[in-house]
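Asker: Let me see the structure of the following:
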Amino acid sequence: MDPTGKPTDTTVLVVDDVPAGRYAMGTVLRRAGHRVIEAGSGAEALAELDTRLRKGTLPHVALVDTGLPDMSGFELCRRFKERPHLIGLPVVHYSAAAVAPADRCRGLDAGDESYLTVPAEPEEIEAVVRAAVRGARLRADNRALVRRLTLLSETIVTIQSARSLQELADAAADGAARLTGTPAAVFVLDPDDELYRGLSRDRAAVALPDDGAHLAVSALLRRLSRGQSGVRLTTVPSPLWPTGFFRPGVQHDARLALALTQDGRAPVCLAVPARGMRRAGPESEALLAQLAEATALAAEPLLMYQVERHVALTLQHSFLPQPHRLPELPGLDIAVRYVPASRQTEIGGDFYAALATGDGMLTAVGDVVGHSLDAATVMVEIRHALRAYCVDDSDPGILAERLDRMLQRYHPELTATVCLALTDPATGRTRIANAGHIPPLLLRDTGTADYVKARGPLLGPGLPHPPPTELFLEPGDRLLMVTDGLIETRGVDLEISMEQLRSASLGALPGLDALCDTLLASFGHDREDDIAMLALRLRSQGDTASPGGEGAVQVASASSLPTRSVKGPPDGS
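Answerer: Have a look, this model is predicted:
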């Protein structure tokens, strides 16, 4: 029993080769309420501990006689400390003969907690055992706290590197599960009531909560976060907490750590089963609160980026010409595509343009280097400048030089790429000026596809631009201009990607829409950059363009402006 008279849960290993000694020590310990395991040698003690390790029933303390027959008690203690699973087992040496200061020093050097001279009073033996167990538990608690703090730090680093609110929720859920040893769910509710949900990896991806459950969580978060400041810990009983977030089809009371972003607009909620938190202890709850606060802080720049991205996408959509506003010239068909990058990536400055001039149709595809609202804004400036410049002179080479000077003067910190093509529908004569862009792909009606040999420095550095490259389109020929967002892949050489694009173009059906749709289907999924694509075709004699049919000017986008929805990993992910 402990000093208050309560029974203990302590198991003591007594190692002594003398049966009478084991009996005497065991009797004292049993009378004090401890469970006792006996061993008559060092080897027997090690074997007993190996057996108990497999069962998960290691003792809390070992009392070891120094004079064992097969090895000294000091050597046995050293062997305990050499084994990772026994390093935390406190050892108390005892002896009736080896009682000199040198013997006590040998025990300390071997790693013991204390040293008893026997015979000893029962009260002293009990006090030494209690002190050894108390010290071991304190060290174990400290090690566990260090592990949890390390996990917290690692999780915070991970969530701070998240590139989207969905990545943030997933990372925070995994971190919360590791901190508490229970399943976890994390929710971020943005100002537009879009709920992002992350579930820890130990939650099987089956029977996931339905939309009704997510709506219930959204309403609960709005209600609980009203007027809140700081981090709030609260328990929501199972009738109010939807089923299935922690385990499929199972109801739980939920322990929530709720935090708000600094502007107070977006609640962040970390949820774990309340029963699991009671087992994990108050330290885990405090760490969960810290993680909730860190998650809210990490959500702020992502929420700001969402707003910026929405503005940039709106800007791009409003300034890129729509199908009914693209110019038309007899004998020439044009098709365009614009696909914003996936929502996990930043907005870029990709654009296309088609302008009817006195010398023919001027088409352009370009990309402002960088990913930000600034890049999208400069893209708009370049398009407007191009529109103004071609009123006086539509020569692609002159236009490239003027755009270069404009960028140097007003945006010297930025660069851009652009490919300009001026096509005369009557003759097929096409002049191309390329400023650091992927060269156009010429698909002849005869079945060949080759990149036009048009090269030049990008816009911005002020380097001299070569004269335009000239070629002639035959009826049925197609000219394809794209931004690198269509084919550029991290870790893959651009030349290889360009060859893949050429091969895919050869496999497309005739017509502009078929070409564009084939390429988007082949390359346009989950891209890290925007995609702008423009294709033109010199119409064969007798061809007519009909709205909505082959040859019509069309715009298609594989992505649209953000809409409200519940975000989370799909079933089976």
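Asker: all contacts plus neighbour counts: C-alpha atoms, from now on.
Answerer: Will do.
Asker: Let me see the contact set for the closest residue to residue 252 other than its chain neighbours.
Answerer: Excluding the flanking residues, the one nearest residue 252 by CA to CA, 6 or more residues apart in numbering is residue 238, at 5.0 Å. Shown in contact with residue 238 (CA atoms under 8 Å, 6 or more residues apart in numbering): 251-254.
Asker: can you do 6 Å?
Answerer: 251-253 (CA atoms under 6 Å, 6 or more residues apart in numbering).
Asker: do the same with residue 421
Answerer: Residue 421 sits in contact with 362-363, 431-432, where contact means CA under 6 Å, 6+ apart.
Asker: Against residue 340, how distant is the most centrally placed residue in the chain?
Answerer: The residue lying closest to the centre of the chain (CA atoms, centre = their mean) is residue 167, at 3.8 Å. To residue 340, residue 167 is 19 Å away according to CA to CA, to the nearest Å.
Asker: what does residue 372 give?
Answerer: Taking CA to CA, one finds residue 372 at 13 Å from residue 340.
Asker: same check, this time on residue 3
Answerer: 71 Å.
Asker: now do residue 330
Answerer: Taken as CA to CA, the span from residue 330 to residue 340 is 31 Å.
Asker: out of those two, which sits in the busier spot?
Answerer: Taking other CA atoms under 10 Å, residue 330 and residue 340 do not tie; residue 340 has more neighbours (28 against 11).
Asker: this one as well, want them side by side:
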Amino acid sequence: MDLNGKLTDTTVLVVDDVAASRYAMGTVLRRAGHQVVPVATGQQALVELDVRLRKGALPDVALVDIDLPDMSGFDLCRRLKERPHMAGLPVVHFSAAAVAPADRCQGLDMGAETYLTVPAEPEEIEAVVRSAVRTARLRADDQALVRRLTMLSQAIVTIQAARSLQELADAAADGTARLIGGPAAVFVLGPDDELYSGLSRDRTSLALPDAGAHRTVAGLLRRLTRGQAGVQITTVPAPLWPAGFFRPGMQHDARLALVLTQDGQAPVCLATPTRGVRRVNPEEEALVAQLAQAAALAAEPLLMYQVERHVALTLQHSFLPQPHRLPELPGIDVEVRYVPASRETEIGGDFYAALRTDEGVLTAVGDVVGHSLEAATVMVEIRHALRAYCVEESDPAVLAERLDRMLQHYHPEVTATVCLALIDPGTGRTRIANAGHIPPLILSNNGDAEYAKADGPLLGLGLPHPPPTELFLEPGDRLLMVTDGLIETRGTDLSLSMEQLRSAAVGALPGLHALCDTLLACFGHDREDDIAMLALQLRN
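Answerer: A predicted model of the protein is given here:
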């Protein structure tokens, strides 16, 4: 556009089978500063447009004579408008012959912008072209804005559905990349200075930035957001921004949209490249800033949950005896394991215990139903109640009854599973009470393995518990107790998972340490529930 507001950078397709008319129209348009592409027929126009479409350089407007030798100008307009990638091309019909109003209406119905009667004054031709192009560009801008707003809303919905900070960063990076049509990176810096980074999917996974690059970004985010409020837009020059976040091994200036969470603690950053890749678009930048704000709002509850989960895990671990702090148990070796669920999962109520009693060694593995801080708290109560009860009573079935009554009295809405085993190290006599839990797996010294036939109702239901199951362990035999978090998988029958556990245990090397490590290696990856495991063996 020149200083007088005239369009001078447009390309005009002129479709006219009369050479003299094409020449005259082209001369007028060229003098006005336009580039002209003249063709004689409708088919030639379609071929020319296909070629230019592949090159990404469609004309800005088409002037189409309605009387063409191979098709009418109306038919050509219809065919153009039916093609998705050409539908936005403005069409102006013209004719030197008298045309009835009904025919003009037909052209408009086909999607043409207007109708021009020739011969016409150059100023009129230029005004018609200018109007058609401006209208089309405004329409295209409106459509592009609608698409971007739709992409923004879709990205926000995906971000809000994220279950972890890593999922949030990945979703925000993909949403940003779609908004700008290029690579993007997103960072969330937690209160513990742990950096969660997400890269858009169009970026290759090769040559990912190393830990040093992430530390550099974390330091930049802390410095840039210190004392800031609201959304901050800034550019970090390539020498200060680590290479590889946008293109493998390449440095770019980084355009950052920075915003703090509402508590002002955790910076959220949406980063896009500028140098040699793309120019800053104010409209895109405004949308990216909105996306950054949405990401910060979505990050806050995830950060709060992370802190709460850390507190709950600390509480849970503080009440579970560590392996090196287990009491000395005469005649029995014990190995325990505890593995929290994945970061995305709420804390559970799994526990284990190994206690000395007057009648031998009492071991227990249990799980409070549910995943919450309350479940972890009730787990602590059950474990302490068990420690208190077994001072005067060792019978596992009696202990199960007492734990059941305790839950009904203090936590009537809570249920739990527990398996209790009382072992006499001198004789190998073992009594087992099972309250809705996976029964113990007995691995004989001869290589056989089978589950103890012990079952009973969950704790907290008030149902009577059967007498304990009694069996005898030989020296070298191993008894394994686990929570269902080790093997339970959605969509898989628990009996099948128990058989897989039995087979894996049979194939483990001798010893308690090897048994626990083998089972965790087979089943303990990315579990949705906590895992508690206790294995014991009579000494020879």
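Asker: So which bits of stretch 32-47 of the second structure are buried?
Answerer: 32-43, 45 (16 or more other CA atoms under 10 Å).
Asker: ugh, wrong one, stretch 149-156 of the first structure
Answerer: Those would be 151-152, 155-156, for stretch 149-156 of the first structure by 16+ other CA under 10 Å.
Asker: now the residues you listed in JSON lines, with secondary structure?
Answerer: As requested, these are arranged in JSON lines below (DSSP: H, G, I helix; E, B strand; the rest coil):
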{"residue": "151", "secondary structure": "helix"}
{"residue": "152", "secondary structure": "helix"}
{"residue": "155", "secondary structure": "helix"}
{"residue": "156", "secondary structure": "helix"}
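Asker: Residue 403 of the first structure: which of the residues you listed is nearest?
Answerer: Of all those, residue 403 of the first structure sits closest to residue 156, with 44.8 Å by CA to CA.
Asker: Let me see the ranges of the strands in the stretch 51-200 of the first structure.
Answerer: For the stretch 51-200 of the first structure, the strands defined by DSSP state E, counting those that start in this stretch cover 61-65, 91-95, 114-117, 185-189, 195-199.
Asker: Now do the last one: distance to the chain's middle.
Answerer: I take that to be strand 195-199 of the first structure. 13 Å (CA atoms, centre = their mean, to the nearest Å).
Asker: and what of the fourth one?
Answerer: Strand 185-189 of the first structure has its average C-alpha position 15 Å from the chain's average C-alpha position, going by CA atoms, centre = their mean.
Asker: what does the third one give?
Answerer: When distances are taken as CA atoms, centre = their mean, strand 114-117 of the first structure is centred 55 Å away from the chain's centroid.
Asker: mean shift between it and the second structure?
Answerer: Comparison of strand 114-117 of the first structure with the second structure after fitting gives an average deviation of 1.0 Å (mean CA distance after the TM-score superposition for the first structure).
Asker: which helices and strands sit right next to that strand?
Answerer: strand 91-95 (3 or more CA pairs under 6 Å, 6 or more residues apart in numbering; DSSP states H and E).
Asker: With the second structure overlaid, how far apart is the strand it packs on on average?
Answerer: With mean CA distance after the TM-score superposition for the first structure, strand 91-95 of the first structure averages 1.1 Å from its match.
Asker: mind listing the helices for the first structure?
Answerer: With DSSP state H as the criterion, the first structure has helices at 19-31, 42-55, 73-82, 101-110, 122-160, 165-180, 211-225, 274-280, 282-319, 373-392, 396-410, 494-506, 512-523.
Asker: Tabulate those in JSON lines, adding columns for distance to residue 468 of the first structure.
Answerer: Shown next, in JSON lines, are the helices of the first structure (distance: least, CA to CA, whole Å):
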{"stretch": "helix 19-31", "distance to residue 468 of the first structure": "98"}
{"stretch": "helix 42-55", "distance to residue 468 of the first structure": "79"}
{"stretch": "helix 73-82", "distance to residue 468 of the first structure": "77"}
{"stretch": "helix 101-110", "distance to residue 468 of the first structure": "85"}
{"stretch": "helix 122-160", "distance to residue 468 of the first structure": "48"}
{"stretch": "helix 165-180", "distance to residue 468 of the first structure": "46"}
{"stretch": "helix 211-225", "distance to residue 468 of the first structure": "57"}
{"stretch": "helix 274-280", "distance to residue 468 of the first structure": "70"}
{"stretch": "helix 282-319", "distance to residue 468 of the first structure": "27"}
{"stretch": "helix 373-392", "distance to residue 468 of the first structure": "15"}
{"stretch": "helix 396-410", "distance to residue 468 of the first structure": "5"}
{"stretch": "helix 494-506", "distance to residue 468 of the first structure": "22"}
{"stretch": "helix 512-523", "distance to residue 468 of the first structure": "25"}
